[in-house]
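Trainee: missing the sequence, but the structure's below:
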């Protein structure tokens, strides 16, 4: 299982939110490039980045920062937040991003996902953020009536290979991921599932690894020192 250390960007800085609430935004590191290099030194093979300003505004705001991280670390980066049209997808991939995460646009514009997958294949991932099992959009400010597994099956049928699943009620809480919903999703579709939200410690990583997931994202746990990134990477690799 791949461990994806997370860098959430707001005004060019690394921040963490509690349950996706922008009012709880807390700066955890001033310099995203320095943070990313620290992750690389600890063995990270892939970095998960979110443009929170983009998610809120509906268009990318921190792409130059993402570019700097890619150039400095030479690591693959996946990016989500505010990517809602083909032009932006192309711009992000041209900037060197290895995997583009579509969220709101995937629910609102399945045709866009279809077109993007046709053109870019497995460089396109879909982020499914759920509240009580229903998919949330617009930076998590709105909850739809679409069940998260039904949505995943629709994306699978389109050809999406990777799904990042977050239970919003767990995100940034350090209370452990929603193992039950994540497990159900992993069984329901053949896509690669990345667990996100709530990872607290190495025990959570062990459980997720045993679930045969493709990956797990850790953010707050790394910044709060409740999880050692090096140890998580070793467990993920089965060492």
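Mentor: Nice, I can see it. Remember, predicted model here, so these are calculated numbers, not experimental data. Residues are numbered from 1 along each chain as shown.
Trainee: alpha carbons only for contacts and neighbour counts from here, please
Mentor: OK.
Trainee: Residue 168 and residue 20 touch, don't they?
Mentor: Yes - using CA atoms under 8 Å, residue 168 is in contact with residue 20, at 6.5 Å.
Trainee: Quick check on these two: which one has the bigger neighbour count.
Mentor: residue 168 (26 against 20; other CA atoms under 10 Å).
Trainee: and for residue 168 and residue 20, which residues touch both?
Mentor: Common neighbours of residue 168 and residue 20 (criterion: CA atoms under 8 Å, 6 or more residues apart in numbering): residue 140.
Trainee: nearest residue to residue 173 other than its sequence neighbours?
Mentor: Nearest residue to residue 173, sequence neighbours excluded (CA to CA, 6 or more residues apart in numbering): residue 198, at 5.5 Å.
Trainee: what about residue 189, distance to residue 76?
Mentor: 25 Å (CA to CA, to the nearest Å).
Trainee: Those two: which is more packed in?
Mentor: In terms of neighbours (other CA under 10 Å), residue 189 is the more surrounded of residue 189 and residue 76; the figures are 19 against 16.
Trainee: So the nearest residue to the more buried one once chain neighbours are set aside versus residue 190, what's the distance?
Mentor: Nearest non-adjacent residue to residue 189, counting by CA to CA, 6+ apart: residue 153, 6.3 Å away. Separation of residue 153 from residue 190 (CA to CA) stands at 9 Å.
Trainee: Kindly report the same for residue 82.
Mentor: Where residue 190 is concerned, residue 82 sits at a distance of 26 Å (CA to CA).
Trainee: chain center to stretch 141-148, what's the gap?
Mentor: Averaged C-alpha coordinates place stretch 141-148 at 18 Å from its chain's average position (CA atoms, centre = their mean, to the nearest Å).
Trainee: List the buried residues in it.
Mentor: Across stretch 141-148, burial judged by 16 or more other CA atoms under 10 Å covers 143, 148.
Trainee: and residue 182, what does it touch?
Mentor: 165, 195.
Trainee: Give me the buried positions along the helix or strand it falls within.
Mentor: If you go by DSSP states H and E, residue 182 is part of helix 179-188. Buried residues in helix 179-188, counted by 16+ other CA under 10 Å: 181, 182, 183, 185, 186.
Trainee: let's bring in a second one:
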């Protein structure tokens, strides 16, 4: 299982939210580039980055910081937040983003997902952010009427190979992931599943690994000191 240290960028800083609420923004570090370097030094093999400003506005807002991260480290990054068209996807991959994450755009524009998969295949992932089992969009602000399992199956059927799943009610809480929903998702699709939201300590990492998931994203647990990244990576 791959552990993805998380860097969420808002107002050019590393932040964490509580249950996806932008009014709860907490600054965890001033310089995302330095944080990326520290994660790489600790042994991380892949980084998960979200442009939260972009997620809110529907367009990438922190591209200069993201490019700086790419140019400052030697490990791949996956990036989400505000990516709504094929031109942006093409540009990001050309700049060195290893995996582009589509969330709102995937729900609203299946043709975009098909086009992206045709051009970039495994470099495309779908983020399913759910609340009460329904998919949320637009930076988690709006709730759709689409069930997360149904959406995952639809994405798998059109060729998506990687799904990032977040239970919004768990995100930033340090109360553990939603194991029940992750289990159901893993049963219903054959995609690589990356768990996100709520990881509190090394025991959560161990349990997710035992579930044979492809990956786990952890942010607040690292920043708060609940998880020692080097120790977790040794697992």
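Mentor: Everything's here; your move. Just so we're clear, the structure is a prediction, and the values are computed from it rather than from any experiment.
Trainee: Mind checking which of residue 82 and residue 190 of the first structure has more residues around it?
Mentor: Remark: of residue 82 of the first structure and residue 190, residue 82 carries more neighbours, 26 against 14, as counted by other CA under 10 Å.
Trainee: Pretty sure residue 62 is one of the things the more buried one touches, is it not?
Mentor: No - using CA under 8 Å, residue 82 of the first structure makes no contact with residue 62, being 10.1 Å away.
Trainee: Give me the neighbour count for residue 41 of the first structure.
Mentor: Residue 41 of the first structure, neighbours per other CA under 10 Å, totals 12.
Trainee: What separation is there between it and residue 132 of the first structure?
Mentor: 37 Å.
Trainee: what about residue 234 of the first structure, distance to residue 82 of the first structure?
Mentor: Using CA to CA, one gets 33 Å for the distance from residue 234 of the first structure to residue 82 of the first structure.
Trainee: Helices of the second structure, start to end?
Mentor: 32-41, 52-57, 63-72, 86-95, 104-108, 110-120, 148-157, 179-188, 202-210, 220-223, 229-234 (DSSP state H).
Trainee: JSON lines please, covering those and showing distance to residue 137 of the second structure.
Mentor: Below are the helices of the second structure laid out as JSON lines (distance: least, CA to CA, whole Å):
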{"stretch": "helix 32-41", "distance to residue 137 of the second structure": "25"}
{"stretch": "helix 52-57", "distance to residue 137 of the second structure": "9"}
{"stretch": "helix 63-72", "distance to residue 137 of the second structure": "21"}
{"stretch": "helix 86-95", "distance to residue 137 of the second structure": "18"}
{"stretch": "helix 104-108", "distance to residue 137 of the second structure": "5"}
{"stretch": "helix 110-120", "distance to residue 137 of the second structure": "14"}
{"stretch": "helix 148-157", "distance to residue 137 of the second structure": "12"}
{"stretch": "helix 179-188", "distance to residue 137 of the second structure": "18"}
{"stretch": "helix 202-210", "distance to residue 137 of the second structure": "25"}
{"stretch": "helix 220-223", "distance to residue 137 of the second structure": "22"}
{"stretch": "helix 229-234", "distance to residue 137 of the second structure": "30"}
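Trainee: who wins for proximity to residue 142 of the second structure among those?
Mentor: Ranking the helices of the second structure by proximity to residue 142 of the second structure (CA to CA) places helix 104-108 first, at 9.8 Å.
Trainee: For the closest one, which helices and strands make contact with it?
Mentor: helix 110-120 (3 or more CA pairs under 8 Å, 6 or more residues apart in numbering; DSSP states H and E).
Trainee: Now do the helix it packs on: which elements does it pack against?
Mentor: Checked by 3+ CA pairs under 8 Å, 6+ apart, helix 110-120 of the second structure has helix 86-95, helix 104-108 packed alongside it.
Trainee: The first one vs helix 63-72, what angle?
Mentor: In other words, helix 86-95 of the second structure. Per axes from the mean of the first three to the mean of the last three CA atoms, to 10 degrees, the angle that helix 86-95 of the second structure makes with helix 63-72 is 30 degrees.
Trainee: what's the mean deviation for helix 86-95 of the second structure versus the first structure?
Mentor: Aligned to the first structure and superposed, helix 86-95 of the second structure gives a mean residue distance of 0.9 Å (mean CA distance after the TM-score superposition for the first structure).
Trainee: Mind listing what's buried along that helix?
Mentor: Quick answer for helix 86-95 of the second structure (16+ other CA under 10 Å): 89, 92, 93.
Trainee: Wait, residue 156 of the first structure touches residue 191, no?
Mentor: Yes - Residue 156 of the first structure is within contact range of residue 191, at 6.6 Å (criterion: CA under 8 Å).
Trainee: which one of the two has more residues nearby?
Mentor: residue 191 (22 against 17).
Trainee: From residue 150 of the first structure, how far out is that one?
Mentor: To residue 150 of the first structure, residue 191 of the first structure is 13 Å away according to CA to CA.
Trainee: what do you get for residue 232 of the first structure?
Mentor: With CA to CA as the criterion, residue 232 of the first structure and residue 150 of the first structure are 31 Å apart.
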